[in-house]
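Participant: with the sequence up front, the predicted model follows.
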Amino acid sequence: MSRIGKKEIIIPTNIEVKIHNSEILVKGNKGKLSYNISELIRIEKTDNIIKLYKTCHTQKAQAIYGLSRSIVNNMIIGVSKGFEKKLTIQGVGYRSQMEKKDLILNVGYSHPVRIKPPENINIKVDNNINITISGINKELVGQLAATIRSVRPPEPYKGKGIRYENEVVRRKVGKAGK
């Protein structure tokens, strides 16, 4: 049984929520987001509280129940506060820079890697090694951070690569020399 789906979502005072059939539209001071909820889920809004209910008791409805609640909650958090992911680059000669809106990574390849962010997602580079990704859509922010990290994930011997800010990389002992 989903414990997440049962929780009610409290709407802050500066957020406007509209529900039309199965579509929910959330507007806030940072922007607006919309999401189509499955027909297996029914959504109700009373005053400043949103509750979700299952229309049938199947395994698929149970799976979508908690997911829908989390997505709607993340939409409300996103338009009010926003989301942010921080990455750091470690390695001699590894660096990053911005060119207009594109991120250019020099991480040991023979060519620079260019990453174009989706709309409504901002990338900021500090000291050529700290990358901050921010936006109102949690899914897009996380996906872009994962894409940037996958260009050069941290390797276990020297720890070189792109990692999340507080990520701990388990180090291996190199082979013993004679």
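Facilitator: Now that the structure is in, tell me what you want to look at.
Participant: contacts, neighbours, all on C-alpha from now
Facilitator: Fine.
Participant: ok, which stretches of this structure are helices?
Facilitator: In chain order, the chain shows helices spanning 59-80, 138-151, with DSSP state H as the criterion.
Participant: out of these, which is the most enclosed?
Facilitator: Burial of these is given as mean neighbour count (mean count of other Cα atoms under 10 Å); helix 59-80 ranks first at a mean of 19.
Participant: check which helices and strands it is in contact with.
Facilitator: Applying 3 or more Cα pairs under 8 Å, 6 or more residues apart in numbering; DSSP states H and E, one finds that helix 59-80 makes contact with strand 23-27, strand 32-36, strand 41-46, strand 49-54, helix 138-151.
Participant: now do the buried residues in the second one.
Facilitator: Put plainly, it is strand 32-36. Applying a neighbour-count criterion of 16 or more other Cα atoms under 10 Å, one finds 32-33 buried in strand 32-36.
Participant: do the third one as well
Facilitator: By 16+ other Cα under 10 Å, the buried positions in strand 41-46 come out as 41-43, 45.
Participant: need the contact partners of stretch 53-72.
Facilitator: Stretch 53-72 is touched from outside by 1-6, 9, 35, 37-43, 52, with contacts defined as Cα atoms under 8 Å, 6 or more residues apart in numbering.
Participant: tell me how far the residue most central in space within the chain lies from residue 65.
Facilitator: Nearest to the centroid of the C-alpha atoms of the chain, with distances taken as Cα atoms, centre = their mean, sits residue 142, at 2.8 Å. Note on residue 142: its distance to residue 65, by Cα to Cα, to the nearest Å, is 22 Å.
Participant: do residue 49 as well
Facilitator: Counting by Cα to Cα - residue 49 and residue 65 are separated by 17 Å.
Participant: what about versus this one:
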Amino acid sequence: MARAIYVRQEVEVPQGVKVSVTGKRVRVEGPLGVVEKDLSHAKDIQITCEDGKIVLEAFNADKKTYATIGTIASIVRNMIVGVEKGYRYKMKVVYAHFPMNVKVDEKNGLVVIENFLGRRGKVTARILPGVKVRVDKDDVIVEGVDKEAVAQTAANIHQATRLRGKQHMCPHGREGGPGILDGIYLYAVEHMR
């Protein structure tokens, strides 16, 4: 791809959402909360706020800069949707024999998983700031306004119960079976409102 002389992309800001841009820091405020991101890694891109829109511009843009503008536009759109509607990730606790106990330690910002595959030790997963986790029987519900933080917290919970290598054995000694499927798996992504 040849260099584009001028690239411009606009993101509409809806009513009830307030956006402020300071340098390369974008702050979005809405009815559900505030999300702030530092986008200083985008060196060749100018970010401005004008007439109820966020404008992303780049001059003499190569392929990487052209792609980065689209990525930043998506990040800003996700921030706006987050403060308007919020994000909810639903996860299911799956076990065959040993029932897992999942608890939320809000003081330390951890999800504690006990009795995973009958083990005595506890498995922990970190909860990112601004994310709420609650346990409802066999469901773990992760909610928040920042999509990246909510998704990363859900990934931390899934990775904590993921079996790797030789741990992922076949039950009953048969080959070619599905292996042990115990864990916590994501099954739905939706908005809070």
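Facilitator: On my side now, so go ahead. The model shown is predicted, which means the values in this text are computed figures rather than measured ones.
Participant: picking up where we left off before, quick one: which of the helices and strands packed on helix 59-80 of the first structure is nearest residue 107 of the first structure?
Facilitator: Proximity to residue 107 of the first structure (Cα to Cα) singles out helix 138-151 among those, at 8.2 Å.
Participant: what range in the second structure does the closest one sit on?
Facilitator: Here helix 138-151 of the first structure aligns to the second structure at residues 147-160, judged by TM-score structural alignment.
Participant: ditto for stretch 13-27 of the first structure
Facilitator: Across the second structure, the stretch matching stretch 13-27 of the first structure (TM-score structural alignment) is residues 15-29.
Participant: which residues touch the matching stretch?
Facilitator: By Cα under 8 Å, 6+ apart, the list of residues contacting stretch 15-29 of the second structure reads 13, 30-31, 34-40, 46-49, 79-80, 83-84.
Participant: comparing the biggest strand by length in the first structure with the second structure, how large is the average distance?
Facilitator: If you go by DSSP state E, the first structure has its longest strand at strand 83-90. On superposition with the second structure, the average gap between strand 83-90 of the first structure and its aligned counterparts reaches 1.0 Å (mean Cα distance after the TM-score superposition for the first structure).
Participant: which part of the second structure matches that strand?
Facilitator: Equivalent residues of strand 83-90 of the first structure are located at 87-94 in the second structure, counting by TM-score structural alignment.
Participant: so what touches the matching stretch?
Facilitator: With Cα under 8 Å, 6+ apart as the contact definition, stretch 87-94 of the second structure has outside contacts at 100, 138-147, 150-151, 154, 181-192.
Participant: quick one: buried residues of stretch 137-145 of the second structure?
Facilitator: The neighbour-count check on stretch 137-145 of the second structure (16+ other Cα under 10 Å) flags 138-145 as buried.
Participant: mind putting those residues into TSV with distance to residue 62 of the second structure?
Facilitator: As requested, these are exported to TSV (distance: Cα to Cα, whole Å):
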residue	distance to residue 62 of the second structure
138	49
139	46
140	43
141	41
142	38
143	37
144	35
145	33
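Participant: how long is stretch 18-27 of the second structure end to end?
Facilitator: According to Cα to Cα, stretch 18-27 of the second structure extends 8 Å from its N-terminal end residue to its C-terminal end residue.
Participant: residue 183 of the second structure: how many residues sit nearby?
Facilitator: Other residues within reach of residue 183 of the second structure, judged by other Cα atoms under 10 Å, total 22.
Participant: in space, what's closest to the corresponding residue of the first structure for it - neighbours in sequence excluded?
Facilitator: Superposed on the first structure with TM-score structural alignment, residue 183 of the second structure falls opposite residue 161. In space, residue 161 of the first structure comes closest to residue 154 once its chain neighbours are excluded; the distance is 4.1 Å by Cα to Cα, 6 or more residues apart in numbering.
Participant: count the residues that sit near that neighbour.
Facilitator: For residue 154 of the first structure, the number of neighbouring residues by other Cα under 10 Å comes to 23.
Participant: wait, what's in contact with it?
Facilitator: Contacts of residue 154 of the first structure were listed using Cα under 8 Å, 6+ apart, and they are 160-163, 169.
Participant: how much space is there between it and residue 165 of the first structure?
Facilitator: 12 Å.
Participant: cool, residue 75 of the first structure as well?
Facilitator: 24 Å.
Participant: and what of residue 120 of the first structure?
Facilitator: Relative to residue 165 of the first structure, and taking Cα to Cα, residue 120 of the first structure is found at 22 Å.
Participant: which residues does the counterpart of residue 105 of the first structure in the second structure contact?
Facilitator: Pairing criterion TM-score structural alignment: the partner of residue 105 of the first structure within the second structure is identified as residue 113. Contacts of residue 113 of the second structure were listed using Cα under 8 Å, 6+ apart, and they are 100-103, 122-124.
Participant: filter those residues down to just the buried residues.
Facilitator: Buried residues within the contacts of residue 113 of the second structure, counting neighbours by 16+ other Cα under 10 Å: 100, 102-103, 123-124.
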